[in-house]
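*Asks:* Predicted model and sequence below, questions to follow.
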Amino acid sequence: MPLKHVALTTELYDYVVAHGTPPDAVLQEIEERTKEFGHYQIMQCVPEQGALLHMLTKLVGARKAIEVGTFTGYSSVCIGRGLPKDGQLLCCDVSEEWTRVARDAWEKAGLTDRIQLALGPALETLRSLPQEADVDIAFLDADKLNYWAYFEELLLRVRPNGLIIIDNTLFQGEVINPDTEHESARLVHAFNERLAADQRVEVVMLPIHDGVTLARKLL
């Protein structure tokens, strides 16, 4: 079968972004404030990812969500807006400085009653939660060393047919380079291989930005 994928040039990427729902003032402010963190701004969720997270949250009818790796809050605003008024999003992060931007954004977006921030090592936070499979959707975007450990803890708590969304699964294209010097790329490659073989989930990898993988927990 001939290849049908389209190479994403800068011009075509701009076209893709221009033809989706644009970020509003709250999300635009997050983008501007994130620039103050210099090279760390690369960790911010991009508009098309945010729109996807919001849509998936709505589509699964999520009421309870977990985010591992919040940074300055772009993705959490998108997920939080997809929840009903009595919904709950638990955000896990280690940085008081970065999440200060997120907390300001939650207030401006009217989400403070829906979002709880847990500052500290995310594995400790996740392991402290009841092992009840009642989470509808989870977003994983944190340190790659612990990706599989985070995934295991999330899988215990996500309901059947619930989603775990994993970011950076293409890792700048380095995941297919066996000679890569990027330790994180090697870790993500190993994670991808293990996830693809996991019989507990149905998996699809999307070539959005730096790679987004959806893992649906099977019954």
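*Replies:* In hand now; what should we look at? Keep in mind that this is a model prediction, so the values were computed, not measured.
*Asks:* C-alpha from now on. contacts and neighbour counts both.
*Replies:* Noted.
*Asks:* Name the next helix or strand following the longest strand belonging to the chain along the chain.
*Replies:* Secondary structure of the chain per DSSP state E: the longest strand is strand 158-167. As assigned by DSSP states H and E, the chain's next helix or strand after strand 158-167 is helix 183-196.
*Asks:* Mind giving me the packing neighbours of the next helix or strand after that following helix?
*Replies:* Downstream of helix 183-196, the first helix or strand assigned by DSSP H and E is strand 201-206. When contacts are defined as 3 or more C-alpha pairs under 8 Å, 6 or more residues apart in numbering; DSSP states H and E, strand 201-206 packs onto strand 212-217.
*Asks:* contacts for the strand it packs on?
*Replies:* With contact meaning C-alpha atoms under 8 Å, 6 or more residues apart in numbering, strand 212-217 is reached by 155, 158-170, 200-206.
*Asks:* Separate out the buried members of those residues.
*Replies:* Among those, the ones that count as buried by 16 or more other C-alpha atoms under 10 Å are 155, 158-170, 201-203, 205.
*Asks:* circling back to that earlier point, what angle separates the longest strand of the chain from strand 212-217?
*Replies:* 170 degrees (axes from the mean of the first three to the mean of the last three C-alpha atoms, to 10 degrees).
*Asks:* List the contacts of strand 158-167.
*Replies:* 60, 132-141, 151, 154-155, 210-219.
*Asks:* What's the PyMOL line that selects buried ones from these?
*Replies:* Buried residues within the contacts of strand 158-167, by 16+ other C-alpha under 10 Å, are selected in PyMOL with:
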select buried, resi 134+135+136+137+138+139+140+141+151+154+155+210+211+212+213+214+215+216+217
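*Asks:* Okay, one more to line up with it:
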Amino acid sequence: MHFLGGFVGLIGCKVSCNLKAPVHILWISMNNFPSVRAMDKEKKESVSFTKGLLQSEELYQYILETSVYPREPEPLKELRDITATHPRSIMATAPDAGQLIAMLLKLTNAKRTIEVGVFTGYSLLLTALTIPEDGKIVAVDLNRDAYDIGLPVIRRAGVENKIDFIESEALPVLDQLLEDPENENGFDFAFIDADKINYWNYHERLMKLVKVGGIVVYDNTLWGGTVAMPEECTPEKMREGRQRTLDLNKLLAADPRVQISLAPLGDGITICRRIH
């Protein structure tokens, strides 16, 4: 989850605003990331929230504790715990979304992958652990600092050799990959969790890089639940991201090159299977 700018709001709030039914949304305060907490006014105690769009924190915790955490490899758990201490820990891939990504990687027998937006590397490590020993990941992020936090865990897991980390804007890297004809249709999988303004630009390039039958996954495609809200009901600082997400979702839904599924995991992930 890489947001374009800070915004202030509530977490797990229910909003009506003349809608036919209340919409459960995920609002994050980027100005208070170290705790990402809401205050229970009656109990006068801090209540922690995690990243998810389900109607109750208890239900989300049930899913994590029953299905996700028991199957989570130890290196991923270690990196998740380390990332939790980062001021912007909410930017990490949600573990339940990560579990689905790992399954998609296995189902497609992915070997060559692309990741745009790395942060501390939870989804990157997950991919490296899942693909074969001779698999390769082209990982791109503007800022190496967060990646360096997770790098010791990646090294201890013995999978650094699978990762080609590039500190750069992503579009020039994708364009450079396309300069080599062998890279066209040469990748099996891509995961995009970066600047929303360029999602469609990434998509156009990935439709040439990822093979027919390959998978592209986009993160944050529900934008805190605001995609189901009128603009006037959306916090001002979330409106630009909301509109970009709405535009992307419409474009993906109309793209004949892909079969899609928008899953309400984390902040929403859209799975695109290239069919043309």
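*Replies:* Thanks, I have it. What you see is a predicted model; the values in this text were computed from it and never measured.
*Asks:* After superposition, what's the TM-score here?
*Replies:* The TM-score (TM-score structural alignment, normalised by the length of structure 1) is 0.92; 213 aligned residues with a C-alpha RMSD of 1.6 Å.
*Asks:* Report the aligned residue range of structure 2 for the longest strand of structure 1.
*Replies:* Aligned by TM-score structural alignment, strand 158-167 of structure 1 falls on residues 210-219 of structure 2.
*Asks:* ditto for stretch 93-101 of structure 1
*Replies:* Using TM-score structural alignment, stretch 93-101 of structure 1 pairs with 141-149 in structure 2.
*Asks:* Please compute how far the matching stretch lies from its chain's middle.
*Replies:* Distance of stretch 141-149 of structure 2 from the chain centroid (C-alpha atoms, centre = their mean, to the nearest Å) equals 16 Å.
*Asks:* Check stretch 58-65 of structure 1 too.
*Replies:* On C-alpha atoms, centre = their mean, the centre of stretch 58-65 of structure 1 falls 14 Å from that of its chain.
*Asks:* Give the helix, strand or coil label for the residue minimising distance to the centre of structure 1.
*Replies:* In structure 1, the centroid-proximal residue (C-alpha atoms, centre = their mean) is residue 139; its distance is 3.8 Å. Look at residue 139 of structure 1: counting by DSSP: H, G, I helix; E, B strand; the rest coil, its state is strand.
*Asks:* Return the residues in contact with it.
*Replies:* Residue 139 of structure 1 neighbours (C-alpha under 8 Å, 6+ apart): 66-68, 164-167.
*Asks:* same question, residue 144 of structure 1
*Replies:* Per C-alpha under 8 Å, 6+ apart, neighbours of residue 144 of structure 1: 184, 187-188.
*Asks:* any idea how far it is from residue 169 of structure 1?
*Replies:* 10 Å (C-alpha to C-alpha, to the nearest Å).
*Asks:* Identify the contacts common to these two.
*Replies:* By C-alpha under 8 Å, 6+ apart, the residues touching both residue 144 of structure 1 and residue 169 are residue 188.
*Asks:* Where does stretch 23-33 of structure 2 end up in structure 1?
*Replies:* Going by TM-score structural alignment, stretch 23-33 of structure 2 sits over no part of structure 1.
*Asks:* for stretch 245-265 of structure 2, same thing?
*Replies:* Going by TM-score structural alignment: stretch 245-265 of structure 2 matches residues 188-208.
*Asks:* again with stretch 111-131 of structure 2
*Replies:* Against structure 1, stretch 111-131 of structure 2 falls on residues 63-83 (TM-score structural alignment).
*Asks:* How far does the matching stretch sit from its chain's centre?
*Replies:* Using C-alpha atoms, centre = their mean, the offset of stretch 63-83 of structure 1 from its chain centre is 8 Å.
*Asks:* Mind listing what's buried along it?
*Replies:* 63-83.
*Asks:* And stretch 220-231 of structure 2, by the same measure?
*Replies:* Buried-residue list, stretch 220-231 of structure 2, by 16+ other C-alpha under 10 Å: 220-229.
*Asks:* Quote the end-to-end distance of it.
*Replies:* For stretch 220-231 of structure 2, the end-to-end distance is 18 Å (C-alpha to C-alpha).
*Asks:* Map residue 142 of structure 1 onto structure 2.
*Replies:* Looks like residue 142 of structure 1 aligns to residue 194 there (TM-score structural alignment).
*Asks:* for that match, helix, strand, or coil?
*Replies:* Under three-state DSSP, residue 194 of structure 2 comes out as coil.
*Asks:* Distance of it relative to residue 207 of structure 2?
*Replies:* From residue 194 of structure 2 to residue 207 of structure 2 the distance is 17 Å (C-alpha to C-alpha).
*Asks:* what do you get for residue 140 of structure 2?
*Replies:* 18 Å.
*Asks:* next one: residue 229 of structure 2
*Replies:* 30 Å.
*Asks:* The buried residues of stretch 63-83 of structure 1 in helices, which ones?
*Replies:* Those of those mapping onto helices are 74-82, per DSSP state H.
*Asks:* With distance to residue 27 of structure 1 as extra columns, can I get the residues you listed in CSV?
*Replies:* Output for these, formatted as CSV (distance: C-alpha to C-alpha, whole Å):
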residue, distance to residue 27 of structure 1
74, 6
75, 9
76, 10
77, 8
78, 9
79, 12
80, 12
81, 12
82, 14
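*Asks:* Identify the farthest-apart pair in these.
*Replies:* 74 and 82 (13.0 Å; C-alpha to C-alpha).
*Asks:* neighbours around the closest residue in space to residue 48 of structure 2 that isn't next to it in sequence, how many?
*Replies:* Computed as C-alpha to C-alpha, 6 or more residues apart in numbering, the closest residue to residue 48 of structure 2 that is not its neighbour in sequence is residue 37, at 5.0 Å. Other residues near residue 37 of structure 2 come to 17 when the count uses other C-alpha atoms under 10 Å.
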